[in-house]
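1. need the 3D shape of this:
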Amino acid sequence: MDLARARAAALDAAEELFYERGIQAVGMDEIRAASGVSLKRLYTLFPSKSALVQACLEARDIKWRAGLATFVDSRSTPRERLLAVFEWLHEWFSQPGFRGCAFINGFGELGATDASVAGVARAHKEAFRDYVTGLVVAAGRPEESAGAFVLLAEGAIVTAAISGTPEPARQAGEAAARLLCGAEAV
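-> This is a model prediction of the structure:
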């Protein structure tokens, strides 16, 4: 197996195992077995488990944000694009094996002890906030109101993970629609 394929196999296996079971619960030997990449090659590619976790989160960030942008960009008006964020969240929450946000989970497990994990999690959340802010401004709302839309989305992510239902996305989307109209929350 060449280096590129070994790297991809290791990242795919690690991301799946970390997301399903938690970072600290998964050992490098389990990643070796799931990926088919020898332990020696695994440590050549990722000198530490921390480096592997960081690479997994960085790869997930790219996929997650691209998936969201593709979904949102399929809508025709700025208002529809902003509300599409919550539709996309509902689809994500409805997927089998949904266990919440990998960045929040990773930060919760290692953020206090691993600066690289904390940094990737913060960068992901900042990029999401910037993206939503752009959508909010494009929809004709003041930039200062973007924080409310981000909090609705982030709250929906956490609540859906804990409750095991995708409904928080619909509830947050309804609240976002009210915010867009300038109506007070009911």
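2. contacts and neighbour counts: CA atoms only from here.
-> Noted.
3. list the contacts of Ser50.
-> 114, 116-117 (CA atoms under 8 Å, 6 or more residues apart in numbering).
4. what do you get if the cut-off is 7 Å, keeping everything else the same?
-> Ser50 sits next to no residue when contact means CA atoms under 7 Å, 6 or more residues apart in numbering.
5. for the one 4 residues further on, same thing?
-> Gln54 makes contact with 116-117, 120 under the criterion CA under 7 Å, 6+ apart.
6. what strand or helix carries it?
-> Element membership for Gln54, per DSSP states H and E: helix 49-73.
7. would you do the same for the sequence below? I want to compare the two.
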Amino acid sequence: MDRVSRQSRVAKLPPRERILDAAEELFSREGIKAVGVQAIASRAETTKMALYRHFATKDALVEEWLRIVAADYTAAFDQLETAHPDDPRAQIVGLARFIADGLPEISHRGCPFINSIAELPDRAHPARRLIEAHKAGQVRRITGLCARAGLPDPDEAAAEITFALEGAQVSAQNGSIEHVGERLMRIVEAVLDRHSALKAAP
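-> This is a model prediction of the structure:
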């Protein structure tokens, strides 16, 4: 986006949203620790004082940014549940497709959760706790879908699917595997097929 068009878009946002928009851009591009409050305020075309009126600390801003990222994943789950209310398998495959479709962006900018955990070694950090709670909730939701699909060991199936989803994002970020999205879809389908076959076995 060129500078003029970005300025036009930013000018239309309320101050809090401008700050979050700037933080998202800078944290994704440069990392949490490398970006100072002044840089965020300048990018948001506001002042440090105004930023602190909305976010008491930089840590609070990081936490809110990651809360928004997590909400996007939760919304994807919710939309799939609405679209396929009686088809848990379709919901799982749809989630894999959602992840696969987002891999090109991750390959350029990295996964916000992976990047943030690397920069937040203290597990007591509010943003770190938010990430862990989000990921645990995602696993519980996948496990519930596997159970609804009638898979005999939903915990194991959910673990395998989670490994595939998380591994695909890491592989896209480090560039180690080609055609990551296509392979992710095949792996998730294969996991579901294998566990479904176990259900049918005598």
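8. can you pull out the helices in structure 1?
-> 3-21, 28-35, 39-45, 49-73, 78-93, 102-110, 115-138, 146-163, 167-181 (DSSP state H).
9. could you check how far the spatially closest residue to Val150 of structure 1 that is not a sequence neighbour is from Ala160 of structure 1?
-> Spatial nearest neighbour of Val150 of structure 1, excluding adjacent residues (CA to CA, 6 or more residues apart in numbering): Arg129 at 6.1 Å. Separation of Arg129 of structure 1 from Ala160 of structure 1 (CA to CA, to the nearest Å): 19 Å.
10. comparing the two, which residue is more hemmed in?
-> More neighbours surround Ala160 than the other of Arg129 of structure 1 and Ala160, with 23 against 19 (other CA atoms under 10 Å).
11. show me what the more buried one lines up with in structure 2.
-> Using TM-score structural alignment, the partner of Ala160 of structure 1 in structure 2 is Ala172.
12. over to Leu57 of structure 1?
-> Taking TM-score structural alignment, the alignment pairs Leu57 of structure 1 with Leu66 from structure 2.
13. can you give me the neighbour number for the nearest residue to that match once chain neighbours are set aside?
-> Counting by CA to CA, 6+ apart, the nearest residue to Leu66 of structure 2 once its immediate chain neighbours are dropped is Ala127, at 7.0 Å. Residues contacting Ala127 of structure 2 under the criterion other CA under 10 Å number 24.
14. can you pull the contacts of Ala127 of structure 2?
-> The contact partners of Ala127 of structure 2, taken as CA under 7 Å, 6+ apart, are 62-63, 66.
15. can you put the residues you listed in TSV and add distance to His179 of structure 2?
-> Conversion of the contacts of Ala127 of structure 2 to TSV gives the following (distance: CA to CA, whole Å):
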residue	distance to His179 of structure 2
Val62	32
Glu63	32
Leu66	27
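16. please report how far the most centrally placed residue in structure 1 lies from Ala175 of structure 1.
-> Centroid-nearest residue in structure 1: Cys101, 4.9 Å away (criterion: CA atoms, centre = their mean). Per CA to CA, Cys101 of structure 1 is found 21 Å from Ala175 of structure 1.
17. for Thr44 of structure 1, same thing?
-> According to CA to CA, Thr44 of structure 1 and Ala175 of structure 1 sit 48 Å apart.
18. who's more crowded, these two?
-> Between Thr44 of structure 1 and Ala175, counting by other CA under 10 Å, Ala175 is the more crowded of the two (20 against 12).
19. counterpart of that one in structure 2?
-> Taking TM-score structural alignment, the alignment pairs Ala175 of structure 1 with Ile187 from structure 2.
20. from Glu160 of structure 2, how far out is its match?
-> Using CA to CA, Ile187 of structure 2 is found at 9 Å from Glu160 of structure 2.
21. just Ala118 of structure 2 next, same as before
-> Using CA to CA, one gets 23 Å for the distance from Ala118 of structure 2 to Glu160 of structure 2.
22. more neighbours: these two, which one.
-> Glu160 (16 against 13).
23. nearest residue to that one in space, please, no chain neighbours.
-> Val191 (7.2 Å).
24. that neighbour - how many residues pack around it?
-> Neighbours of Val191 of structure 2 (other CA under 10 Å): 17.
25. next one: the one 3 residues further on
-> Using other CA under 10 Å as the criterion, Arg194 of structure 2 is surrounded by 13 other residues.
26. same question, Ser107 of structure 2
-> The number of residues packed near Ser107 of structure 2 is 16, by other CA under 10 Å.
27. same deal with Arg140 of structure 2?
-> Neighbour count for Arg140 of structure 2, taken as other CA under 10 Å: 15.
28. show me what it lines up with in structure 1.
-> Structural alignment (TM-score structural alignment) places Arg140 of structure 2 against Asp130 in structure 1.
29. ok, its match to Arg65 of structure 1 distance?
-> With CA to CA as the criterion, Asp130 of structure 1 and Arg65 of structure 1 are 12 Å apart.
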